[in-house]
Each structure stands twice: as C-alpha cells, then as structure tokens.
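Q: Sequence and predicted structure, then a few things I'm wondering about:
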Amino acid sequence: MEEEVAVMYPKDPPWYKPWMVPTTMCLLFFLVALLALFKRCASCRRGDNSPTIHPASDPT
C-alpha cells in the first residue's frame, strides 16, 4: 500500500519550496501585465490614441 502512495504522490525534489508556487504565479501575472501595458503603449505611440487612456491628447 505504501508503494502505491509513493507512486501516486512522488516526493518533492530537494530544491522545491512551498513558497515557490505563489511566487511563480505572481511573476507570471506581472509579466503578462507588463506585456499588455507595453502593447497598449505601443499603440499609443503609433497615434492610435484611445480617449479612455489619454483624454487630454484628443486633437479635436
């Protein structure tokens, strides 16, 4: 029975720490947010200004 449990739930590797999971999730979220922000700002630099982002730069 113990062998089956060992196969179903393998022992964590020695480098694994419990805090790695939330830290990795936060890092991924930060990178995705950074990419989204960069993409949004790149469209602003092209001149496709959205009034929701830059209401003061509306030429009309």
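A: Cool, the structure landed.
Q: CA atoms for contacts and neighbours, from now on please.
A: Fine.
Q: At which residues are the helices of this protein located?
A: 2-8, 20-45 (DSSP state H).
Q: The longest one: which residues count as buried?
A: Along helix 20-45, not one residue counts as buried under the neighbour rule (16 or more other CA atoms under 10 Å).
Q: can you check the first one too?
A: Applying a neighbour-count criterion of 16+ other CA under 10 Å, helix 2-8 contains no buried positions.
Q: Tell me the helices and strands packed up against it.
A: Using 3 or more CA pairs under 8 Å, 6 or more residues apart in numbering; DSSP states H and E, no helix or strand is in contact with helix 2-8.
Q: for comparison:
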Amino acid sequence: LEKEGIDFGISIHVDAGKNGQSSKLIPEIVGWIKACGFGCETKPNSYAASSIADKYTK
C-alpha cells in the first residue's frame, strides 16, 4: 500500500506522560515508533492506551 501512496494514518497510543517514571523514556519510545513508520500519541492525547491501561490496573 505504501508503494501505491496509500496512507492509513495509523497512530500508536502510548500510556506515558510528562509525570511519573515513564516520562524519562518518552523521547526514546516516540522515536522508536516513528522510526517504524507510525504516528505516536502520548498522554493526554493517548486516550486508547490510557483507557485500556486503566481497565486492567484498577
């Protein structure tokens, strides 16, 4: 599909934000995901990841 110029705009949602221990890893996580060709959303815009994480941890 990429060869034909079709872009689905797939974005990975990461349950990591500016607060907490995961904040130190955000640049590496975002860089890795973008290097794989995907968009990346972190908190507060990563509603999909946050919803699932909350469901399984609470």
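A: Everything's here; your move. Keep in mind that this is a model prediction, so the values were computed, not measured.
Q: TM-score them against each other, please.
A: Overlay of the two chains. TM-score (TM-score structural alignment, normalised by the length of structure 2): 0.26; 22 aligned residues with a CA RMSD of 2.4 Å.
Q: Now residue 34 of structure 2. Nearest residue, chain neighbours left out?
A: Nearest non-adjacent residue to residue 34 of structure 2, counting by CA to CA, 6 or more residues apart in numbering: residue 40, 6.7 Å away.
Q: Wait, a helix at the one you found?
A: No: going by DSSP: H, G, I helix; E, B strand; the rest coil, the assignment for residue 40 of structure 2 is strand, not a helix.
Q: Burial check on it, number of neighbours?
A: By other CA atoms under 10 Å, 18 other residues sit near residue 40 of structure 2.
Q: Is it in contact with residue 27, as I believe?
A: No: taking contacts as CA atoms under 8 Å, residue 40 of structure 2 lies outside contact range of residue 27: 10.8 Å.
Q: roughly how far apart are the residue nearest to residue 34 of structure 2 and residue 57 of structure 2?
A: Distance, residue 40 of structure 2 to residue 57 of structure 2, by CA to CA, to the nearest Å: 22 Å.
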